[in-house]
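Trainee: Structure here, sequence nowhere to be found:
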């Protein structure tokens, strides 16, 4: 590993901040000739699940709450981040995980080395379990799983995405189970014409995709196909096996509008992926730069087959009805050393809502259902959720009042040749929000949200062992309780060219936070924890050819009462970096050329599951990327260097050993070059 002296990543962070302050001081207030899509972009109404409505400020950017109630970004009574397709394309991220980790307030890291199912964290719930406290949807379909496997975002090609919305510290009424930190909504685009993209890089990186679509007055059809492969960074087995991977996705969707106020939609998505990833290094091996040492590997194969269908009917000018059905068949095969597992998943869900939309009142009643089943061949385990909710926004001059309530029932079953177990619970969520528009560009808001998380099936059922530690059965976990959180947000928005500036202060009280206690060997609860923090984001068009982006988060976590005698009282939640900063500087030296320099920094944090802090804080995370894009008519050529300064980064995990286990991540410089063409 090359160890650069002098101008390393942490100094680049400081230099970038100083440069940002200096350029702001020199900024011109003149009108930019660069297209500022953040200000001009208004998402198209999608007949599948969105009701068209007229906003007071037609040019204002729009936040769509799971495509249920639409509000202007400056008028939203909650904290949010919105990223449109131009910003996503401009980043030249390989996948959605890279975009989230480098461009947003969300942290994403390969889960124990697996790049296809990455752990995500938002608002201090930790890389260990943060993904279970954030609901992720794609076109309204819930991606959260019923067990301890993160959301499979690798099945969503980043080039198919129209918009990403991050709703923070709220959303439990609309999304239900697991929305303690908030929600990430991903909306894919409809292709019109054809789009071709391809890139290559070091270590055998190759990607190719094709998107095509036709749009007529009463009919549209759109689809894509892509293929990703990587030969791997290093040898992971003595037989010559490398940490190679491949991922293939296909999708097609169609919308029919037989009459003006009625539409039907139908879609099919198919994904396959396979990855070898190295087992962990010891801490000594990591410190000694033995990152290429052969440690054995795990193999993960996924197949996901999704069918969705729905309808939207505009009953009159104020009332509309929407119903969406989803059916996913998923297969997971995992091998690690002598351990093998094979699971078949069957996820069926629906989302129906009746929406009322008037000038001053916007309200909806919704019913959502999710039935998840996991079959291992020897046993069948299910988790069923059924939620009913109401939500309303009331607009009075410059004031927006928002309120909502949800009741959700959760049922568990376990069936084997010898056992048949059942259990159920009922949980509630509610939300109150207020936004005051000081003027058309500036607003302040506050929000109070009560949320919950029902345990997944891996936490709710414990194996029963014999005297020789062989599994002889399964029992309900009497040590686990549903998790509940109360969050208060206070923030401001200033959205007017050349600024998009947002800030939020928040405080969260959590009862019965779910975690794995390595001392007892059980999944159980921390009786009381708290999280408080500050979020700041700014996009500033300094000159017509120069812009900056800053995304900074601070979070402080504390275990108030561990519920187990006070061993962990006063400790931090592990896997949470108190400070995260993401800075970018974009420059157009000439009109067709865009240069983008970005830096991601995460401060030192305790290793995942190191609740007693026995290892101390681990190393911080630094990555600097640079890209160049040349555009000519409908053609785009780009090049990107990741980890420009060859920094060494890793995920650290407490498996109960004398030192942490280490999974190297972004530990060497990589590059890629490619093109994009539209016809």
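Mentor: Perfect, I can see it now. Here the structure is a predicted model, which means the values were calculated and not measured.
Trainee: From here on, just use CA atoms for contacts and neighbour counts.
Mentor: Will do.
Trainee: how close does the residue nearest to residue 379 when sequence neighbours are not counted get to residue 475?
Mentor: Leaving aside its sequence neighbours, residue 379 sits nearest to residue 416 (C-alpha to C-alpha, 6 or more residues apart in numbering; 4.5 Å). Taking C-alpha to C-alpha, to the nearest Å as the measure, residue 416 and residue 475 are separated by 12 Å.
Trainee: ok, and here's another one to check against it:
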């Protein structure tokens, strides 16, 4: 089966490019990219192979979330479920929290705590998005630490200079009691532009106990100082209340894949609260200088609390201790003093057992992330050919607070952990592009200093953290513009990822179920990337291809005992793996044949741990990274008003863990259908079916504490329909 799939994928990749020779000319317009330098740039001047998804694409495909959009991009993998995780170019889902940067209008959405929580990616109203730019494996000079996987920049709509009232309203219903409502409005008055957006999403998921109820609001005021200068203030807020089911054992999965996996009733409260304020100033100084200044404040708060009845377990524990003491008291020759002490302890246990009618087990956790930053960039064009240099500096003050407490209410505290840590980063960079006729030479250099400070407390054990780390990134590239539409490039980039503050301390087991925390000597990891790529317009289609090879030294990994992350009763350590390697290629194309539009994309990646501190991982493939991903879509314009379409996504199997000894998860092979009907120029209705053939696959497969596989099943066939009205 695997061999047949490889042949099929290779044949399809050849077909992608051969098919363009017969395509009808399509006027796609001029393509630009903003995320590579921080300023607008024509795609043919790019030394990356980016994937760009526009508002038009989002509307045509009926996407309802950022994670859905990103899942359609080759080289990007989404782990669905609670707080979807995103991975670019084979980092692995947990690793990508630190090595893939997610930006919203240039503001980083990544959290400082990379050990426990995925960065919230579905906090933006999908209808507010103008475009999403995905730059695989690039951006270290401009964006700094955490870009070896790539950069995802979500750019929201910014209306300007229209005195009419503008806006829209939409509503969608779907399977699992999914209800989504959107509304937006805006206008311009004199030199001011005003816009507001609101989105409400309430749904029950595929499985029992899967529920989310979220609200998103944003408001923007822009003042046009003159034709070349503006200043804009934006606020966005996100609120979410949610619950999520447990992983299922194989037996539970076979019995009912939609069950919650919770063996008892749980009173649970989970929240996400995110607020962001930003101020952006853009101006042109003379004819040669473009200046951008961005300041922002961002606060994310994720509190959780769960209470469950623990009476049976608690009484069982007391009874077990009492039985053990009775056995010890029956031993002949026990010293009198010891016998008295043990008898007193037994009496206390029996009294406690008799007086206890109910006991609650309470778990409280809270993740807080606060970020304050100022970023300054200036683009200076220094000759008539358009040669330019972008210079920038910035300062980011990022604080994190993580609190976790587990207790038997009124009886005893089992765990009480508090991390109060900060990372303050100063950055300076320069990115030069020198143009000689049809050749562009690009050089970039970045310096970054990070200072760590704070404490980590576990019950009465307190560890102080105070460190400073210097890092640098660099890039060299050559871009050849061989035609009016095409370019071919080669580049080298050195990227780095500095540790998160929480990774500087290990949790070490000193006795059975007894842990202490110790500061480690974790180093920053560095990545060397080599890439050759090609972009062009041929027969009205944007074509892209790239081949890449990267090697990471001192790759940071957090290893949990038993392979089970986020377990309170297991130890963990952050370590530098000796060396890892990734190589692969990406292909994408589009063709139009009269009323048909075809889009194809394919990515291949192979990963390996070359050197490791232990023999468990050396020579193994990195977990949760599919070698193959194929995305295919077709749209057919039945009339000027009615369009129908279909999508197919294939994602190969992946190893469950880095030992490669516990097998693989299941491949994802999903077929979707959709239709859109334009009632008027302002109103359209749409509908769709996801996973038409009801394929069985999993959001995630992990090992439990005993080493057995547990599963989070993904939805099978599901439906949606809705309308959108614009004015």
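Mentor: Cool, got the structure. As the structure is a prediction and not an experimental result, all values here were calculated from the model.
Trainee: For the stretch 451-600 of structure 1, which segments count as strands?
Mentor: In the stretch 451-600 of structure 1, the strands defined using DSSP state E, counting those that start in this stretch lie at 461-465, 471-476, 483-496, 499-517, 522-543, 546-561, 579-587, 593-602.
Trainee: same check, this time on the stretch 51-200 of structure 2
Mentor: Under DSSP E, counting those that start in this stretch, the stretch 51-200 of structure 2 gives strands at 51-54, 76-79, 85-88, 100-104, 107-108, 129-136, 150-156, 166-174, 178-189, 192-204.
Trainee: which other helices and strands contact the helix or strand harbouring residue 415 of structure 2?
Mentor: Taking DSSP states H and E as the criterion, residue 415 of structure 2 maps to strand 412-436. With contacts taken as 3 or more C-alpha pairs under 8 Å, 6 or more residues apart in numbering; DSSP states H and E, strand 412-436 of structure 2 sits against helix 140-143, strand 388-408, strand 439-458.
Trainee: Nearest to residue 657 of structure 2, out of those?
Mentor: strand 388-408 (26.3 Å; C-alpha to C-alpha).
Trainee: In terms of secondary structure, what does that closest one contact?
Mentor: strand 360-381, strand 412-436.
Trainee: could you dump those strands to JSON lines with mean neighbour count and distance to residue 403 of structure 2?
Mentor: Formatted as JSON lines, these follow (neighbours: other C-alpha atoms under 10 Å; distance: least, C-alpha to C-alpha, whole Å):
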{"stretch": "strand 360-381", "mean neighbour count": "20", "distance to residue 403 of structure 2": "5"}
{"stretch": "strand 412-436", "mean neighbour count": "19", "distance to residue 403 of structure 2": "4"}
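Trainee: Reformat those strands as JSON lines; add distance to residue 528 of structure 2.
Mentor: Formatted as JSON lines, these follow (distance: least, C-alpha to C-alpha, whole Å):
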{"stretch": "strand 360-381", "distance to residue 528 of structure 2": "25"}
{"stretch": "strand 412-436", "distance to residue 528 of structure 2": "18"}
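Trainee: Of the ones you listed, which is nearest residue 533 of structure 2?
Mentor: strand 412-436 (17.6 Å).
Trainee: ok, how many other residues are close to residue 401 of structure 2?
Mentor: Counted by other C-alpha atoms under 10 Å, the residues lying close to residue 401 of structure 2 total 20.
Trainee: Could you check how far it is from residue 495 of structure 2?
Mentor: In terms of C-alpha to C-alpha, residue 401 of structure 2 sits 28 Å off from residue 495 of structure 2.
Trainee: Check the helices and strands packed on strand 412-436 of structure 2 for me and report the most buried one.
Mentor: Of all those, helix 140-143 carries the top mean neighbour count, a mean of 27, counting by mean count of other C-alpha atoms under 10 Å.
Trainee: Give me the helices and strands touching that one, please.
Mentor: Under the contact rule (3+ C-alpha pairs under 8 Å, 6+ apart), helix 140-143 of structure 2 is packed against strand 412-436, strand 439-458, strand 461-480, strand 487-497.
Trainee: Tell me which residues are up against that helix.
Mentor: 36-38, 146-148, 429-431, 444-446, 473-475, 493-496 (C-alpha atoms under 8 Å, 6 or more residues apart in numbering).
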